[in-house]
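Q: With the sequence up front, the predicted model follows.
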Amino acid sequence: MHFVMNENGFSTELEFGKLEVSSNEEFGFRPYQLLVSSLAVCSGGVLKQICEKMRTPLHSMDIEVKEVVRNPDVANRVEKVHLHFKLSGEDLSKDKLPRIMELTKKNCSMVQSVVGSIDVIETVEII
């Protein structure tokens, strides 16, 4: 990746397209939004793969970011992110959910990258 400074932040050209990053939401994605998005979407992708491997394919998944806690005294750092997964699928039972969520957290590269720095809480419900 290669980022270039512009008057409102930074931009980069990626295979999918241009990514604009700025501390001002009017001009691009804020860095913390990208961080939280990476945690949520990586976890969601891993969760989907685990369900497929367990022969429990999902019909739908919604991921809600219920809480982001930032510390204004320490560079406004992200300290906690609560992700809530809403799932529907065949043979999806409450009995399988603890194992699915354990494997999801263990195998998500983005969550594992912030272990010890950011408390990532993952909750789940069947809809």
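A: Thanks, I have the structure now.
Q: Could you use CA atoms for every contact and neighbour count after this?
A: OK.
Q: Surely residue 12 touches residue 28?
A: No. At 11.5 Å, residue 12 and residue 28 do not qualify as touching, with contact defined as C-alpha atoms under 8 Å.
Q: what touches both of the two?
A: 19-20 (C-alpha atoms under 8 Å, 6 or more residues apart in numbering).
Q: who are the neighbours in contact with residue 22?
A: Contacts were defined as C-alpha under 8 Å, 6+ apart; by that measure residue 22 touches 8-10, 28-31.
Q: second one coming, line it up with the first:
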Amino acid sequence: MHVELVHESGNWILLRELGFSPIQTVVAVTAACNAYVYEGILKKQKIPFKLISVDVDYEINEKLGTHPISAIHVHLVLNVDEADQEKAIKDLRLIAKNCPVVQSLNPSIEIDETVSFSDEVALTK
């Protein structure tokens, strides 16, 4: 048995042996939502930036028989002018309350966002 999410640009198969597991999908969409929301926050704050990468890792609660997610760690790598970096770091706190995926998850799941800065030069307003 598997679930297939039909999409015009290609289907996602949710089957551990063939595609993504449901846990991997939850982690991936959490990271994507965090990145989309953070980009929106930076644009609204008029902070020029370039998103370089989004890295995500997660932890499972092995003590519970169902092995639910216990933590999701999202790390964003951006190019932001040095003068705006402190503000960009402070804006991380706005992600959770503006991300519908995070708001939909069990509150016991610890979600943290971190950011680091790259030296690439091209910025997006």
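A: Noted; the coordinates are in hand. Nothing here was measured: the structure is a model prediction, and the numbers come from that model.
Q: Okay, and which of the contacts of residue 22 of structure 1 map to strands?
A: Counting by DSSP state E, the part of the contacts of residue 22 of structure 1 found in strands is 9-10.
Q: which residue is nearest the middle of structure 2?
A: residue 31 (1.6 Å; C-alpha atoms, centre = their mean).
Q: Helix, strand, or coil at that residue?
A: Counting by DSSP: H, G, I helix; E, B strand; the rest coil, the backbone at residue 31 of structure 2 sits in helix.
Q: Apart from its neighbours in sequence, what residue is nearest it?
A: Excluding its sequence neighbours, the residue lying closest to residue 31 of structure 2 (C-alpha to C-alpha, 6 or more residues apart in numbering) is residue 74, at 5.9 Å.
Q: Aligned against structure 2, show me the partner of residue 113 of structure 1.
A: With TM-score structural alignment as the criterion, residue 113 of structure 1 lines up with residue 104 in structure 2.
Q: The residue nearest to the centre of structure 2 maps to what in structure 1?
A: Mapped onto structure 1 by TM-score structural alignment, residue 31 of structure 2 lines up with residue 40.
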